[in-house]
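Participant: This is a predicted model, with the sequence first.
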Amino acid sequence: MNTTAHRTVATEDHTAACADPLGVSAAQDRGALLEEQIAGDPGRFRVLTGDRPTGRLHLGHYFGTLHNRVRLQNLGVEMYVIIADYQVLTDRDVADNLSEHVEDLVLDYLAIGVDPARSTIFTHSAVPALNQLLLPFLSLVSVAELERNPTVKDEIAHSRQSSVSGLMFTYPAHQAADILFCKANLVPVGRDQLPHLELTRTIARRFNDRYGSGSVVLPRPDALLSNAPLLLGTDGGKMGKSRGNAITLAAGADETARLIKGARTDSERHIAYDPAGRPEVSSLLLLAALCQDRTPEEVAAGIGSAGSAALKRTVTEAVNEYLAPIRSRRKAYAADRGHLRAILREGNERANAVADRTLGEVRAAMNSDY
């Protein structure tokens, strides 16, 4: 390649990187191919996904990630679901009500259809070998790489701590250990999580290059980019567990009606789906549409000029009807807390067996299996 051509290609690459700094376009293209491969041979894939136990899961979680987990599980993909209890401490001084929150996550998982016979549900803190991977992984990344991770920057900006702990900067490497301990080769993520996964891929590549002696010890997992719709909270802001603006899966019908009744809309009487111009109204239309398997435009057409009160009644009916069987199952599972702990014990045992094998392979590659 001549110098001029080389400069042209470099300029084009730089321009593309600036236009799409998170690599979203590439992940979307790769995701379409992955979906075809999953449909053809789901057994070749192993997924790692999970949540931090900081409160009950809500409809944003459900339509964002939970529904997709059940879909992949039912297709035959091997699923590991981590309850990341240690990661609660990354942005909090104290992990309040941790045991209750862990059990609430298990309840939500079971209620939506996660099957512990086909999906391994486990807690981060119960798998010591997983955490031992953190040290060699940290040796493979620089402080600068950890500091410039955009997700870490965002977590620091919204941290509840009076000062940021060292644990915050290890967050990306900790997530790499979560993913690689079970040799997951597929990780469903949102756009904001792509930098974390890219660092996981970097850690796996560097480990293989440094210690693999030509073999692949750790896989480089692919991102399965979520096409999840953006649902706003009832206050028009980002939906969150601690913001008081979310409808949880555990909420009753009356509580759901109260929350939706108080949701922010606008003064226009005619209801139309316009995410850019009318985000709050559009988010409610989208929520009803997801629950009714319709388009937001169809829901809006049915309401017409009846105003926001009719919109809220439509959404309330749609959400309560959709959540009724999930709530019923959740109530039944909640009656036997011992069963929840048994599921965790069994999941922890399976996860430990996998983590021990992976750690053994890592130690052997590093010549430290003495």
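Facilitator: Thanks, I have it.
Participant: CA only for contacts and neighbour counts going forward, please
Facilitator: Fine.
Participant: shouldn't residue 47 be in contact with residue 180?
Facilitator: No: using Cα atoms under 8 Å, residue 47 is not in contact with residue 180; the gap is 10.4 Å.
Participant: need the contact list for the closest residue to residue 238 other than its chain neighbours.
Facilitator: In this structure, residue 238 finds its nearest non-sequential neighbour in residue 232, 5.3 Å apart by Cα to Cα, 6 or more residues apart in numbering. Residue 232 makes contact with 238, 239, 280, 283, according to Cα atoms under 8 Å, 6 or more residues apart in numbering.
Participant: burial measure for the second one, as a count.
Facilitator: Which is residue 239. Residue crowding around residue 239 was assessed by other Cα atoms under 10 Å; the count is 21.
Participant: Tell me who's in contact with the closest residue in space to it that isn't next to it in sequence.
Facilitator: Using Cα to Cα, 6+ apart and skipping the chain neighbours, the partner closest in space to residue 239 is residue 233 (4.1 Å). If you count contacts by Cα under 8 Å, 6+ apart, residue 233 has them with 239, 240, 245, 246, 263.
Participant: most surrounded residue in those?
Facilitator: residue 246 (26 neighbours).
Participant: State the distance from that residue to residue 78.
Facilitator: 30 Å (Cα to Cα, to the nearest Å).
Participant: got it, and residue 12?
Facilitator: 39 Å.
Participant: ok, these two, which is more surrounded?
Facilitator: Neighbours per residue (other Cα under 10 Å) separate residue 12 from residue 78, with residue 78 holding more: 20 against 12.
Participant: Apart from its neighbours in sequence, what residue is nearest that one?
Facilitator: Per Cα to Cα, 6+ apart, closest to residue 78 is residue 46, 4.7 Å.
Participant: so who does the one you found touch?
Facilitator: 77, 78, 79, 80, 183, 184, 185, 186.
Participant: wait, what's in contact with the third one?
Facilitator: Put plainly, it is residue 79. Counting by Cα under 8 Å, 6+ apart, residue 79 has contacts 46, 47, 48, 49, 69, 73, 118, 119, 120.
Participant: Included below, for side-by-side comparison, is a second structure:
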Amino acid sequence: MTDSSPLPVVVSGIQPSGTLHLGNYFGALRQNIALANDESRREEAFLFIVDYHALTTLRDAEALRRYTMDVALDYLALGLDPEKASLFVQSDVPQLSELTWIFLCLTPTSLLEKGVAYKDKVAQGLGANGGLLTYPILQAADILAYTSPGRGLLVPVGADQKQNLEISRDTASRFNQTFLEDAPLFPLPEPFILDEVSVIPGTDGRKMSKSYGNTIGIFDQGKALKKTVMSIVSDSTPLEDAKDPDADNTFALIRLLANDDEREEIAASYRAGGYGYGHAKKELIRLIDRQFGEARERRRELAEHPDRVRAILEDGAAAARARASEVMAEVRDAVGFLNPRGRSGQSAPTHLLNW
């Protein structure tokens, strides 16, 4: 029997805080692109670069512009079809700021203080600013601003990130119960995972993360790639001895890139002995080159035509603003604003600013 339920809207954001790495690819980018390009599995797809979020830690204007463009280049080079999905920059959708404020007015302060990222910063003795404190509510606005009547919201996430949606679900429920209990506006967003990928190890064995400085860039190549891969931490088992592939950081990455036959052959070589970690690292380099070689060429070509990339982002932002404006008209009406349609994307009249 064919499922006749309405197809969902897909939403996903990624922060432009540095060079994207294999953890980003296998944890998010790959599945975002696959789902966004497959029109049989969703109604619409909104993929965005969350530069507002980046401001919680980044204080370099040129770096933010560069990182934002880099994420757009990466998405397009890796195969995202801008004719099938809206790719845009978060700060080009001003409705998000208004929706965030409305959500914040419904959010208990105690809930914000329990935020994982905020608590981690405080525990580390680092400056936790107001943006970091309210980060989860802006994230909720990111997700819920593109609601479509009668359709669910799917948020592609890595297998270890399902809990990140809980505050968004709580926020949607709180708004519905407060203002629209009889006819809820916001569906509860659901995580959507195409592949159950475990935590991607970095070069030091911890979760691959820019904050740990243990990443392998998606578009690293040549000497830079070799240097990084050869630095992957391994144990001191002699070359001639048998090794356990499942206990090795290099093989954990090989597993993601190799096909079934290659994976079994390499694992057998580990167990047979006479196969060193250096051999495995060279194989990993080969697999990375194979996986991303064509994308590297596309990225080089795109980087030579930045105006084309900006045009794609502008088109995506226009589609996002149109949807967010429809949602905000419903929100403004529900909370009791005098003008439900508002003045989306425009400044308020100066005579209304005398407060």
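Facilitator: Okay, I see it. It should be emphasised that the depicted structure is a prediction, and the values quoted were computed from it without experimental measurement.
Participant: rewinding a little: under the alignment, what does the residue nearest to residue 238 of structure 1 map to in structure 2?
Facilitator: In structure 2, the residue paired with residue 232 of structure 1 according to TM-score structural alignment is residue 201.
Participant: what's the answer for residue 31 of structure 1, then?
Facilitator: Checking TM-score structural alignment: residue 31 of structure 1 goes with nothing.
Participant: Quick check: which element contains residue 31 of structure 1?
Facilitator: helix 24-40 (DSSP states H and E).
Participant: Report all helices and strands that that helix contacts.
Facilitator: Judged by 3 or more Cα pairs under 8 Å, 6 or more residues apart in numbering; DSSP states H and E, the packing partners of helix 24-40 of structure 1 are strand 222-225.
Participant: What's the match for residue 302 of structure 2 in structure 1?
Facilitator: By TM-score structural alignment, residue 302 of structure 2 lines up with residue 333.
Participant: For its match, give its distance to residue 327 of structure 1.
Facilitator: 10 Å.
Participant: for residue 83 of structure 1, same thing?
Facilitator: Distance from residue 83 of structure 1 to residue 327 of structure 1, by Cα to Cα: 21 Å.
Participant: Between those two, which is the more surrounded one?
Facilitator: Ranked by neighbour count (other Cα under 10 Å), residue 83 of structure 1 and residue 327 place residue 83 first, with 24 against 20.
Participant: That one -> structure 2?
Facilitator: By TM-score structural alignment, residue 83 of structure 1 lines up with residue 49.
Participant: what do we get in structure 2 for residue 367 of structure 1?
Facilitator: Aligned partner of residue 367 of structure 1 by TM-score structural alignment: residue 336.
Participant: quick one: what's aligned to residue 71 of structure 1 in structure 2?
Facilitator: Checking TM-score structural alignment: residue 71 of structure 1 goes with residue 34.
Participant: Let me fix that, I meant to ask about residue 248 of structure 1.
Facilitator: Match for residue 248 of structure 1 (TM-score structural alignment): residue 217.
Participant: ok, that match - how many residues close by?
Facilitator: Residue 217 of structure 2 has 19 nearby residues by other Cα under 10 Å.
Participant: What is the burial count for residue 292 of structure 2?
Facilitator: Residue 292 of structure 2: 17 neighbours (other Cα under 10 Å).
Participant: Quick check: the gap between it and residue 301 of structure 2.
Facilitator: For residue 292 of structure 2, the distance to residue 301 of structure 2 - Cα to Cα - is 14 Å.
Participant: Give me the distance from stretch 95-105 of structure 2 to the chain's centre.
Facilitator: From the chain centre to the centre of stretch 95-105 of structure 2 is a distance of 21 Å (Cα atoms, centre = their mean, to the nearest Å).
Participant: corresponding residues in structure 1 for that stretch?
Facilitator: Mapped onto structure 1 using TM-score structural alignment, stretch 95-105 of structure 2 spans residues 129-139.
Participant: Contact partners for the match of residue 248 of structure 1?
Facilitator: 19, 20, 21, 22, 225.
Participant: The last one: helix or strand, and which one exactly?
Facilitator: The one in question is residue 225 of structure 2. Counting by DSSP H and E, residue 225 of structure 2 is part of helix 222-230.
Participant: One more: residue 152 of structure 1?
Facilitator: Per DSSP H and E: helix 150-157 holds residue 152 of structure 1.
Participant: can you check residue 201 of structure 1 too?
Facilitator: helix 194-211.
Participant: superposed on structure 2, where does that helix end up, distance-wise?
Facilitator: On superposition with structure 2, the mean distance recorded for helix 194-211 of structure 1 (mean Cα distance after the TM-score superposition for structure 1) is 1.7 Å.
Participant: Please report how far the residue nearest in space to the middle of structure 2 lies from residue 29 of structure 2.
Facilitator: In structure 2, the centroid-proximal residue (Cα atoms, centre = their mean) is residue 14; its distance is 3.3 Å. For residue 14 of structure 2, the distance to residue 29 of structure 2 (Cα to Cα) stands at 9 Å.
Participant: Show me which residues of stretch 231-249 of structure 2 are buried.
Facilitator: 232, 234, 242, 243, 245, 248, 249 (16 or more other Cα atoms under 10 Å).
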